[in-house]
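**Student:** Sequence and computational prediction follow.
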Amino acid sequence: MQKTNIMQSETIPRLLFKMSFPMMLSMLIQALYNVVDSIFVAMVSETALTAVSLAFPLQNLLISAAVGTGVGINSLLSRRLGEGKHEEANHVASTSLFLAFAMWVLFVLIGVFFTKPFLALFTKDTELLKLSTSYSRICLIVSFGCIFSITIEKLIQATGNSVQPMTMQLTGAITNIILDPVFIFVFGLGVNGAAIATVIGQIASMLLAIIFFKKNEYISIKFKDIKPNARIIKDIFQVGLPSIIMNSIGTVMVSLINKILILFSATAVSVFGVYFKLQSFVFMPVFGLNNGVIPILGFNYGARNKKRMLDTMKLGLVVALLIMITGTICFQLFAKELLSLFSATEEMYRIGIPALRTISLCFIPASISIILIASFQATGFGLASMMVSIIRQLVVLCPCALLLSRLIGINGVWYSFAIAEIFGLLFSVIFFIHVYNKKIKNL
């Protein structure tokens, strides 16, 4: 007999805390890893830091594919559990593991054949190209730990358990932080050492994920069931594919912005890479909140409980705003101190201080968009989240950055982020009104 799921029995504040806080904490640790990793790399040289920044789009593509598919898995599985279709939920889980394996094979091929040609589009510097290529290849070819840990994390989250995913992420991040200086400095592997520490941390997270998954009380699958199911794959990618595209747009955006910035200097690319590491301290907790909100919304959408859905969204918006307001204040007041963590040169300070202060203006409108997008993903309308990202990052941000960089210089690139986020918020509100009227209002 199936136990009563906390998604339908717990009060919303307690449920959101239970679901989101562990994920927010684990993502803060993940953000800490991102920053510590770059701090160690910056100690090697500014060229090494630039190499990792150039490799970021390929890493982001990997994470986007795994997380985007995971969003589709999470949404579908939580809805099936909310509908009481437990056998169908098992089939969703088994198909998800097959998709994880197929995704790993794809990224091995990308790592082997496409890494160097892609990175060569952004630099002709032989040393920089060599460092960024080797770093990227290690991360992509040995990506099975990353992909399987994310997939299983989303499966476990959908059953209402957020403590285990937190523990998995903590294990990976802490392992990574400990091994970084060992491989970079003790073994003298430099940038490659950072990549090796990264994949070992991901494998550690995956191994713990497998242990937790075997003990899950809501999902039960057998090895022979891990095979493709066309109907389930279609349902997963109905939400997951727009999310993959939405997140992958970040890869295109970062690549285009790097292309614009490198015309100014390699230091400008390093500053942009540092910004992305630092902003993760602000965005990662909100994404953790988002990861807690989606299964609650998805379950209660399946159970046709409108009040619990709306209560979850209202509380999520308040928490997201508080986090982003705090982040904005920190970036405005302590920009120089934040840059100093990365062995900043005078040139990095000159470019980076106005960059951090200007881009952080986008934090507050972004917080509202992120929570609204959770409602699109939870109700199976992932297309709306994809459209918001396309509008924000490709239609507005990149053209605006190119135009303003030519009109007012490098600061125009930073202003384009705030402009794009305002457009993103506008369209998020428009799409939410549509989703509410079509899917939520009459529950």
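**Tutor:** Received, thanks.
**Student:** Going by C-alpha atoms from here, please, whenever you check contacts or count neighbours.
**Tutor:** Noted.
**Student:** which residues touch T126?
**Tutor:** For T126, no contacting residues are found, by C-alpha atoms under 8 Å, 6 or more residues apart in numbering.
**Student:** Please report how far it lies from S132.
**Tutor:** 10 Å (C-alpha to C-alpha, to the nearest Å).
**Student:** what do you get for V282?
**Tutor:** Counting by C-alpha to C-alpha - V282 and S132 are separated by 26 Å.
**Student:** now swap in N90 and tell me
**Tutor:** For N90, the distance to S132 - C-alpha to C-alpha - is 41 Å.
**Student:** the more surrounded of those two?
**Tutor:** Just comparing N90 and S132: by other C-alpha atoms under 10 Å the higher neighbour count belongs to S132, 26 against 20.
**Student:** Now do the contacts for that one.
**Tutor:** A51, V52, L54, A55, L119.
**Student:** which of these sit farthest apart?
**Tutor:** Pairwise distances across the contacts of S132 (C-alpha to C-alpha) peak at 11.1 Å, for the pair V52 and L119.
**Student:** the more surrounded of these two?
**Tutor:** Of the pair V52 and L119, V52 is the one with more neighbours under other C-alpha under 10 Å, namely 27 against 22.
**Student:** another one to put next to it:
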Amino acid sequence: MLRTDATSSSLGLALWRQTWPMAIGVLSLLGFQLIDSAFIARLGTASLAAQSFTFPLSFLIIGVQVGMGIAIAALISRALGAGETDRARRLGSLVLLVGTLVIAALALGLWAIQAPVFRRLGAAPEALGLIRDYWGPQLVAAWLGALLYFGYSLFRAHGNTRLPGTLMVVTSLANLMLDPLLIFGIGDWPGLGLAGAPWATVLAFLLGLVTLGARLSGRGWLAADGLREESRQSLRPFLGIAGPAMIGQLMPPLAAMLAISIVARLGESEVAAWGLISRLETVSLMAVLAMTMSLPPWLGRCYGAGDWPQVHRLMRLALRVAVFWQLALGLSLALAAPWVAAALAGTAEVRSDLAILVRCLPPSYAALGVCMLVVSAGNALGWPLRAMMMSAARLFAFYLPCLGLGAWLGGLMGLTLGAAVGNLLAGLGAWGLLRRTLASPRRQAI
């Protein structure tokens, strides 16, 4: 179990120990998704654009699973911090059962409404056939990925980040080995084309689930008795965290749908380039994403123990790491933009568009990282509604208005600069919210 009374001198080391396994795991997981898109780019601009249209709906599933995962980690870590071990076991069992059913129902719903939704996003009629071939196995992969994520959340709530990080690496390597075989084929077998990418992910995630199940058995973190009573007792606090968290996590897919519809007006190559920069964005934010996974259980235990000075120290350290890391990485990517675009894009037109995006956007991810950490901390520290409001402001008050105005005024370059300005404004707003809230945390908890 993590200690909540770590001294300032050891705090950085403790944060590093909790974060580095998740950082490596997130890097491998998101890295294979980026390379996945790079493989698809070799099939042509039409295939890459078809995949890009599916990103907002894929993020919808991720938003629901992350919102539930936040609630899992927060409630279980608070129970452990208060010494309620039996309750933590019951909570673990409940969220695994409910999460499996919720994500399955969502995936079935998204399959049923795919045609009108993708048409609304701006997909041309000739692209719908490619999207349909890809979308079915992608939904299966998304469901399996959600089950893995819930298992990871259970381990993180108990202070174990090493196993989730390791499994992310293993599944990513398996996916990378299967990708070229299933997409392009081998020998006389021609491969599956665009559909091969999600089928590779399905097989990799199945491997991860088998391994996770074997490691979870015997841990004593689950319970079969008292689940009905626990569900009645915990439903309200679970919804109190998961509801705002899921709404906050569902807003990015909605914003992504609006963003892709704006980009679609610029052309097919711009859509393809936007899909690649979206993948690159998540990879470059891997350190921040890892901290959003490793910090909440720690913060939740501090919350349960009433150790607010430790919360202040943790947040100061995490924000400094995020800003300095993202600025250094973002500037490096901006300087290497032509080479990055050449490595990822399949055609000269997409390479040119992608280079513009890489030059301007990655440095702004430092401010975006601040906003992500503040939102993640809010769900663990008893003010989920404030976190949800900050997430809404980031997307709908800062990001999308700047994106749309930039595209209207200056095409792709204007869109890129608008997105960067939106990220900067969101980071400044989140910093202000954090300072005000931590000034009197108990009074402002919601």
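**Tutor:** Everything's here; your move. A quick note: this is a predicted structure, and the numbers were derived from the prediction, not measured.
**Student:** Can you pull the TM-score for these?
**Tutor:** Laid over one another, the chains give 0.92 as their TM-score (TM-score structural alignment, normalised by the length of the first structure), with 438 aligned residues with a C-alpha RMSD of 2.3 Å.
**Student:** Can you name the next helix or strand after the longest helix anywhere in the second structure?
**Tutor:** Scanning the second structure for the longest helix, with DSSP state H as the assignment, gives helix 400-439. Counting by DSSP states H and E, the next helix or strand C-terminal to helix 400-439 of the second structure is helix 441-444.
**Student:** That following helix against the first structure, how far on average?
**Tutor:** Aligned to the first structure and superposed, helix 441-444 of the second structure gives a mean residue distance of 7.0 Å (mean C-alpha distance after the TM-score superposition for the first structure).
**Student:** So for that helix, what gets flagged as buried?
**Tutor:** P441 (16 or more other C-alpha atoms under 10 Å).
**Student:** for the contacts of S132 of the first structure, which one is nearest A355 of the first structure?
**Tutor:** Of all the contacts of S132 of the first structure, A355 of the first structure sits closest to L54, with 18.0 Å by C-alpha to C-alpha.
**Student:** pretty sure the closest one is touching A120, no?
**Tutor:** No - using C-alpha atoms under 8 Å as the test, L54 of the first structure is too far from A120 to be in contact (10.1 Å).
**Student:** For the two, indicate the residue with more neighbours.
**Tutor:** L54 (27 against 16).
**Student:** element containing that one, please.
**Tutor:** Counting by DSSP H and E, L54 of the first structure is found in helix 46-82.
**Student:** for that helix, the distance to its chain's centre please.
**Tutor:** Using C-alpha atoms, centre = their mean, to the nearest Å, the distance from the centre of helix 46-82 of the first structure to the centre of the chain it belongs to is 5 Å.
**Student:** post-alignment, it versus the second structure, mean distance?
**Tutor:** Relative to the second structure, helix 46-82 of the first structure is 0.9 Å off (mean C-alpha distance after the TM-score superposition for the first structure).
**Student:** packing partners for that helix?
**Tutor:** Contact here means 3 or more C-alpha pairs under 8 Å, 6 or more residues apart in numbering; DSSP states H and E; on that basis helix 46-82 of the first structure packs against helix 12-44, helix 86-113, helix 115-119, helix 126-141, helix 144-158, helix 230-261, helix 266-302, helix 363-378.
**Student:** Now the fourth one on the second structure. Mean distance?
**Tutor:** Averaged over the aligned pairs, helix 126-141 of the first structure sits 2.1 Å from the second structure after superposition, using mean C-alpha distance after the TM-score superposition for the first structure.
**Student:** Then the fifth one?
**Tutor:** With both structures laid over each other, helix 144-158 of the first structure and its partner residues in the second structure are 1.1 Å apart on average (mean C-alpha distance after the TM-score superposition for the first structure).
**Student:** From V269 of the first structure, how far out is S26 of the first structure?
**Tutor:** Taking C-alpha to C-alpha, one finds S26 of the first structure at 28 Å from V269 of the first structure.
**Student:** I should have written I419 of the first structure there, sorry.
**Tutor:** Taken as C-alpha to C-alpha, the span from I419 of the first structure to V269 of the first structure is 21 Å.
**Student:** repeat for S53 of the first structure
**Tutor:** S53 of the first structure sits 7 Å away from V269 of the first structure, going by C-alpha to C-alpha.
**Student:** Give the residues shared as contacts by these two.
**Tutor:** Counting by C-alpha under 8 Å, 6+ apart, no residue touches both S53 of the first structure and V269.
**Student:** aligned partner of A273 of the second structure in the first structure?
**Tutor:** Mapped onto the first structure by TM-score structural alignment, A273 of the second structure lines up with V271.
**Student:** surely its match meets P354?
**Tutor:** No - counting by C-alpha under 8 Å, V271 of the first structure stays clear of P354, with 10.7 Å between them.
**Student:** neighbour count winner among those two?
**Tutor:** The neighbour comparison of V271 of the first structure against P354 (other C-alpha under 10 Å) goes to V271, with 26 against 19.
**Student:** The more buried one: what's it in contact with?
**Tutor:** Listed by C-alpha under 8 Å, 6+ apart, the contact set of V271 of the first structure reads M348, I351, G352.
**Student:** Then A266 of the first structure?
**Tutor:** Counting by C-alpha under 8 Å, 6+ apart, A266 of the first structure touches T50.
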